[in-house]
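Asks: Pasting a predicted model and its sequence here:
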Amino acid sequence: MLSYPNQNDRGLFLGIWSAMRNTGSIVGGSINFYTNYKRSSAGGIAWSTYLIFVGFECTGVIWGLMLSPTSKVRHRDGSRAATSTDISWAEEFKALWKHMQNRKTWLMFFPAFYSFFYGGTLGTYLALHFSVRARALSSLITPTVTIPMVILYGRLMDQQRWSQMHRAWIGVLIWLIPQVGCFIWIGIEYSKFGTEKAALDYVLNFVTLPWYHVRCLMNWWIQYWLQYPHSHTSRWAEAYLPYILIFSTGYLTQLSLYWILGTFSTDVKSSARTGGLFRAFETLGQAVS
């Protein structure tokens, strides 16, 4: 995605690429939610969920074989996508080593590392403090919210009214400011949790009441709410909102970084090396988290 689109369409195509990734997440989130929506307690998801996902992953080879070769890719004006000549493995490793000595390559290390690092830490936050079905619902909500965001963000990055430098700064600030604020927000939420275990849920589970008088009903409601504050929907929303904001803007983080990487060079092989190293840094962040 760094070399295929034209310079003025790179943001849009990166947005489409990110949206396609999240389309698969919607399918997976729907399956996850369907198999776990009745489980309002803490714990792990149903084992059948994993079997369904493994089955989908086994079909990856089929979809990979259906991809068109680069020589068949055409831009909207009919022109061919950029290609390059083949070189030997020895020459490629030499070029990669030289590429790694470039300062720009290591300039992207920390943002690339962070762009996947938050996933593991926030996944733990969700697992420790939310019910099974709340986590299942999250796996459906997050990609649904993200898809229109990345498309609009990609279009914004292609706006020609601003210079390339201004667009880069605008793109970074759009995700940086809300993420900093949400990390502070989550810190406040952790202070509220304390050492108590929680299983925040989005639906309040009512029980059959032996009382029919309004005053008795209100007294029971107050006692129930005080005894089980974790089951109150508003408490779930308060703790979940910073999570979804960080995760959805996290895709904007990756999109903006890919857009910036695409400005480093117009050479296909150089862009491929940049993208490969970027993915390596991302994976390192994911492994550490």
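Replies: In hand now; what should we look at? None of these values were measured; they are calculated from a predicted model.
Asks: hey, let's count contacts and neighbours off CA atoms from now on
Replies: Noted.
Asks: So what's the gap between stretch 144-159 and the chain middle?
Replies: Averaging C-alpha positions (C-alpha atoms, centre = their mean, to the nearest Å) puts stretch 144-159 13 Å from its chain's average.
Asks: for comparison:
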Amino acid sequence: MSYPPENRKGSYVFIFWAIFNLGGVIGSLIPLGQNIHRENATSVADGTYIAFLILTVVGACLASTLLPVSKVRRVDGTKVIHQKNPTFKTEMIQLGKTLWREPWMLLLFPMFFASNWFYTYEQSDFAAPNFNVRSRSLNSLLFWLMQMIGAYLIGLLLDYNKLSRKSRGMIGWVILFCITHIIWGCGYRFDKAHPRDSGLTPMDFKDSSFIGPMFLYMFYGFYDAIFQCYAYWVLGALTNSSRKLAIYAGWYKGIQSAGAAIAWAVDDQKKLPQLRRI
């Protein structure tokens, strides 16, 4: 959020999101390859977890190659504003000041809180009961690929220099509002006919009934990318200071994770099917 020049904030979010979701693509390809011929498999093989651990170790090693912020220069040659080694106390004080002086961060709370809430439904209520292992692996692969496409398209819009930043922000919000109702409206229609607690028979990708739910799951991924990338762009549009953006990002990810934790807890108590019937 703090490294890109003004006219490439959307593109940088897309680059981050594409790399971020490449892990999901690889993580889906492995179990898909292992289970492509195992129609009745009920769990993934040990190789899936071994590959995950290997990638985690490689990622940790790659982190040591990051350039210190003080040496980073944007493409136009400008420096990135940063603060060296802030303490926990100064971080919390700065967060308090930010929320007091910039009340719009509080107004963004609902968006941040909801930004990972839908993962619980997508993974536990939709994917797990409706598809067998190899079909879930295929769906997962398509889900993460659609994330990249969604991030690319919203990045193009948010960097469209023939429109003002305000116009791009408003158009992005309208698009997000519309696809929320379209995609999740389709999901609601599907869920009414396939409630999780009705003893569903998992579908296989060879079944004729698989195509529609597959595309629905793909567009869940597309929607997630639009939602998340738009949120990052909004934060990045507020300032170029890496110090302040660190506060913004911490607030965003903290609220996001709290919302996700609550969603999983509610799902664990079997409340979501009851709420859907209401």
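Replies: Done, it's in. What you see is a predicted model; the values in this text were computed from it and never measured.
Asks: What is the corresponding segment of structure 1 for the helix or strand in which Ala60 of structure 2 is found?
Replies: Per DSSP states H and E, Ala60 of structure 2 falls inside helix 46-63. Per TM-score structural alignment, the counterpart of helix 46-63 of structure 2 in structure 1 is residues 47-64.
Asks: what's the burial count for the closest residue to Met1 of structure 2 other than its chain neighbours?
Replies: Spatial nearest neighbour of Met1 of structure 2, excluding adjacent residues (C-alpha to C-alpha, 6 or more residues apart in numbering): Gly236 at 4.8 Å. Gly236 of structure 2: 24 surrounding residues under other C-alpha atoms under 10 Å.
Asks: Do I have it right that Gly236 of structure 2 meets Lys9?
Replies: Yes: in this structure, Gly236 of structure 2 is within contact of Lys9 by C-alpha atoms under 8 Å, at 7.0 Å.
Asks: now the helices for the stretch 51-200 of structure 1?
Replies: Here the stretch 51-200 of structure 1 has its helices, by DSSP state H, counting those that start in this stretch, at 60-65, 89-100, 103-107, 109-129, 132-157, 164-193.
Asks: on that earlier part again, check the offset of the helix holding Ala60 of structure 2 from the chain's centre.
Replies: Distance of helix 46-63 of structure 2 from its chain centroid, counting by C-alpha atoms, centre = their mean, is 20 Å.
Asks: Okay, buried residues for that helix please.
Replies: Residues of helix 46-63 of structure 2 classed as buried: Thr48 (neighbour count, 16 or more other C-alpha atoms under 10 Å).
Asks: Relative to structure 1, what is the average displacement of that helix?
Replies: By mean C-alpha distance after the TM-score superposition for structure 1, the fitted helix 46-63 of structure 2 averages 2.0 Å away from its aligned residues in structure 1.
Asks: Now do that helix: which elements does it pack against?
Replies: For helix 46-63 of structure 2, the elements it packs on are helix 9-35, judged by 3 or more C-alpha pairs under 8 Å, 6 or more residues apart in numbering; DSSP states H and E.
Asks: Against Arg165 of structure 2, how distant is the closest residue to Thr239 of structure 2 other than its chain neighbours?
Replies: Sequence neighbours aside, Leu245 is the residue nearest to Thr239 of structure 2 in space, at 7.0 Å (criterion: C-alpha to C-alpha, 6+ apart). Using C-alpha to C-alpha, to the nearest Å, Leu245 of structure 2 is found at 18 Å from Arg165 of structure 2.
Asks: tally of neighbours for the aligned residue in structure 2 for Gln254 of structure 1?
Replies: The alignment partner of Gln254 of structure 1 in structure 2, by TM-score structural alignment, is Gln228. Per other C-alpha under 10 Å, the neighbour tally for Gln228 of structure 2 reads 18.
Asks: can I assume Gln228 of structure 2 is in contact with Ser115?
Replies: Yes: here Gln228 of structure 2 lies in contact with Ser115, judged by C-alpha under 8 Å, at a distance of 6.7 Å.
Asks: what is in contact with Gly236 and Lys9 of structure 2 at once?
Replies: Jointly contacting Gly236 of structure 2 and Lys9 under the rule C-alpha atoms under 8 Å, 6 or more residues apart in numbering are Met1.
Asks: Near the closest residue to Leu96 of structure 1 other than its chain neighbours, how many other residues are there?
Replies: The shortest distance from Leu96 of structure 1 to any non-neighbouring residue, by C-alpha to C-alpha, 6+ apart, is to Arg273 (6.5 Å). Residues lying near Arg273 of structure 1 (other C-alpha under 10 Å) number 18.
Asks: quick one: secondary structure of Arg273 of structure 1?
Replies: Classification of Arg273 of structure 1 using DSSP: H, G, I helix; E, B strand; the rest coil returns helix.
Asks: what do we get in structure 2 for it?
Replies: Aligned partner of Arg273 of structure 1 by TM-score structural alignment: Ile247.
Asks: Let me see the contact set for its match.
Replies: Contacts for Ile247 of structure 2 (C-alpha under 8 Å, 6+ apart) come out as Glu91, Gln94, Leu95, Thr98.
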